[in-house]
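S.K.: need a structure here:
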Amino acid sequence: MDTRLMALLVCPICKGPLTHEHGQHELHCAADRLAFPIRDGIPVMLEAEARALDDAPPPAGPLSAA
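M.R.: Prediction:
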């Protein structure tokens, strides 16, 4: 993911910083303990699509060309 884009993205709930978890294809918000998926190189910043970080990691799927 582009570092310029990462500098602009914040958690849609608390507006806090996000960390990019490359291996899981997710953006993590430590404050809210949520993981937002990155699909086809596009971050899905919807609360309904986020998973709690206390949950098990998502199943491994096909890798995108991002």
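S.K.: make it CA atoms for all contacts and neighbour counts henceforth
M.R.: Noted.
S.K.: Can you tell me the SS state at the spatially most central residue of the chain?
M.R.: Nearest to the centroid of the C-alpha atoms of the chain, with distances taken as CA atoms, centre = their mean, sits Leu27, at 2.2 Å. Of the three states, Leu27 takes strand according to DSSP: H, G, I helix; E, B strand; the rest coil.
S.K.: For the comparison step, fold the sequence that follows:
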Amino acid sequence: MSATIEPWLREILRCPVCRQELVDGTGPEGGAELQCAGDCEQPGQRRAYRIDGGIPVLLAEEARVFQA
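M.R.: Here you go, the predicted structure:
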């Protein structure tokens, strides 16, 4: 999935909205993404950030919002 992201970078990445840890996930179309491990702004609401060419796109306005 996100194996192309350097381990040292994975340790420091956080959700830009709620500052929770990001975990590996798979998007609705099957692509790799990083998903917020905690609630963002509302109970049960989380954000997922796509990975483009091994680079996580950590822009809140481009994040996929989903219910946990």
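S.K.: related to what we said a few turns ago, map the residue nearest to the centre of the first structure across to the second structure for me.
M.R.: For Leu27 of the first structure, the equivalent position in the second structure is taken to be Leu34, counting by TM-score structural alignment.
S.K.: returning to that earlier point: tell me who's in contact with the residue nearest to the centre of the first structure.
M.R.: Contact partners of Leu27 of the first structure, counting by CA atoms under 8 Å, 6 or more residues apart in numbering, are 18-21, 35-38, 43.
S.K.: same thing but at 10 Å, please
M.R.: For Leu27 of the first structure, the contacting residues are 6, 9-11, 17-21, 34-38, 43-45, 50, taking CA atoms under 10 Å, 6 or more residues apart in numbering as the criterion.
S.K.: Among these, which lie within helices?
M.R.: Per DSSP state H, helices hold the following members of the contacts of Leu27 of the first structure: Met6.
S.K.: Make a PyMOL selection of the buried ones in the contacts of Leu27 of the first structure.
M.R.: Entered in PyMOL, the line below selects the buried ones among the contacts of Leu27 of the first structure, by 16 or more other CA atoms under 10 Å:
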select buried, resi 9+10+11+17+18+20+34+35+36+37+38+43+44+45+50
